[in-house]
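> Have a look at this fold, sequence not included:
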């Protein structure tokens, strides 16, 4: 960890979790701004705030955190952005990294986990490649998340594209929820 203070932006729609993260980072000496939606983020950026680091929730009420990642990277290509999600999937991880996220963490993640993600450098080519093939359930889960990303997390539209009832998709999402 560096000792220099950072202007950290937290984009999280859960007020309790946002408050907890904010307090934890402030105790570590960081200046912290919070936004609860893409619109709030846009207003903060329009006011001229220039965060150096950001923590973005993937699934915001009414929008995708991926749009926030895109907006933040357009404002400052050097910004280190960590995406947090309770709905981790390969599809959303790939999209987050393509859009410029520095790292991607599944919830629950602690402040230490987020700090470590900010400090990590380039990827590690020595990470062992698994030999176990993906299960049918994992492939289904990843396909569902890919469709959710494509539909900007609109459950009704995703269910239509997947050929299943909306309530069935909602039940599947609740069963696999990580938070």
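In hand now; what should we look at? Please read all numbers here as calculations on a predicted model, not as lab measurements.

> Every contact and neighbour count from this point should use C-alpha atoms.
Fine.

> For stretch 74-86, list every residue counted as buried.
79, 80, 81, 82, 83, 84, 85, 86 (16 or more other C-alpha atoms under 10 Å).

> got a list of contacts for that stretch?
For stretch 74-86, the external contacting residues (C-alpha atoms under 8 Å, 6 or more residues apart in numbering) are 50-59, 65, 69, 72-73, 96, 100-109, 114, 117-118, 177-179.

> Among those, which are located in helices?
Using DSSP state H, the members of the contacts of stretch 74-86 that fall in helices are 65, 69, 72, 73, 96, 114, 117, 118.

> Which of those ranks first by neighbour count?
If you count neighbours using other C-alpha atoms under 10 Å, the busiest of the ones in helices among the contacts of stretch 74-86 is residue 69, which has 30 neighbours.

> dropping in the other structure now:
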């Protein structure tokens, strides 16, 4: 069996290790990185056939890692993962060289299908996509984070009453 070298870059250590083990069980030889800096370093030496990269990392953007993977392994198939999906970042990921863009939490089989999709072939839709309530929750959380955890500014940008936003934020995230 031909080696399938996979670089995984994510700053969530638990998720990184779990995904690495799952991909190894599926036949991949994994290299793990927990930051942009480490991802770029490992992209130089890993000679990856595939890469799975988180968009937002503690020390920067996963797009920098995508560009490094593309530079050192031009034929690598790259999938971008993110908990904060939006059209602009999806377009930026594809322009940087990613072949697909998946929202977290992504199933291992969905990631493998995206990595293995060829040419014009589109991967099958996910078995368990995020609910509309979960997508809304993720969007609110992202705007809140971008507003430096300022509730009033977040409410203004989302065009909603601050108390309504506070009630939403007080609840557990939907599944």
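Received it, and whenever you're ready, just let me know what you need. None of the values given here were measured: they were computed from a predicted structure.

> Mind checking the TM-score on these two?
After superposition, the two chains reach a TM-score (TM-score structural alignment, normalised by the length of the second structure) of 0.69; 145 aligned residues with a C-alpha RMSD of 3.2 Å.

> coming back round to it: make a markdown table from the ones in helices among the contacts of stretch 74-86 of the first structure and add distance to residue 3 of the first structure to it.
As requested, those are arranged in a markdown table below (distance: C-alpha to C-alpha, whole Å):
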| residue | distance to residue 3 of the first structure |
| --- | --- |
| 65 | 28 |
| 69 | 25 |
| 72 | 24 |
| 73 | 24 |
| 96 | 27 |
| 114 | 16 |
| 117 | 16 |
| 118 | 13 |
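
> Residue 77 of the second structure maps to what in the first structure?
Structural alignment (TM-score structural alignment) places residue 77 of the second structure against residue 80 in the first structure.

> ok, back up a step: hmm, which of the contacts of stretch 74-86 of the first structure are the buried ones?
50-59, 65, 69, 72-73, 96, 100-107, 114, 117-118.

> List the superposition-based mean deviation of the helix or strand containing residue 81 of the first structure with respect to the second structure.
Residue 81 of the first structure is part of strand 80-85, with elements assigned from DSSP states H and E. Average distance, strand 80-85 of the first structure versus aligned residues of the second structure after superposition (mean C-alpha distance after the TM-score superposition for the first structure): 0.4 Å.

> longest single helix anywhere in the second structure?
Selection of the longest helix in the second structure by residue count, based on DSSP H, yields helix 132-146.

> buried set for that helix?
135, 137, 138, 139, 140, 141, 142, 143, 144.

> can I get these in JSON lines with distance to residue 5 of the second structure?
Supplementary listing: the buried residues of helix 132-146 of the second structure in JSON lines, determined by distance: C-alpha to C-alpha, whole Å:
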{"residue": "135", "distance to residue 5 of the second structure": "32"}
{"residue": "137", "distance to residue 5 of the second structure": "35"}
{"residue": "138", "distance to residue 5 of the second structure": "31"}
{"residue": "139", "distance to residue 5 of the second structure": "33"}
{"residue": "140", "distance to residue 5 of the second structure": "36"}
{"residue": "141", "distance to residue 5 of the second structure": "34"}
{"residue": "142", "distance to residue 5 of the second structure": "32"}
{"residue": "143", "distance to residue 5 of the second structure": "36"}
{"residue": "144", "distance to residue 5 of the second structure": "37"}
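
> Once you drop chain neighbours, what's closest to residue 70 of the first structure?
Distances taken as C-alpha to C-alpha, 6 or more residues apart in numbering place residue 99 nearest to residue 70 of the first structure, at 5.7 Å, with adjacent residues excluded.

> For the one you found, give me its contacts.
66, 69, 70, 73.

> Kindly recompute the last result at 10 Å.
66, 67, 68, 69, 70, 71, 72, 73, 74, 93 (C-alpha atoms under 10 Å, 6 or more residues apart in numbering).

> Then residue 43 of the first structure?
With contact set as C-alpha under 10 Å, 6+ apart, residue 43 of the first structure has these partners: 35, 37, 49.

> Surely the last one and residue 33 touch.
Yes: under the criterion of C-alpha atoms under 10 Å, residue 49 of the first structure makes contact with residue 33 at 8.9 Å.

> and the aligned partner of residue 90 of the second structure in the first structure, helix, strand or coil?
Taking TM-score structural alignment, residue 90 of the second structure has residue 93 as its aligned residue in the first structure. Using DSSP: H, G, I helix; E, B strand; the rest coil, the secondary structure recorded for residue 93 of the first structure is helix.
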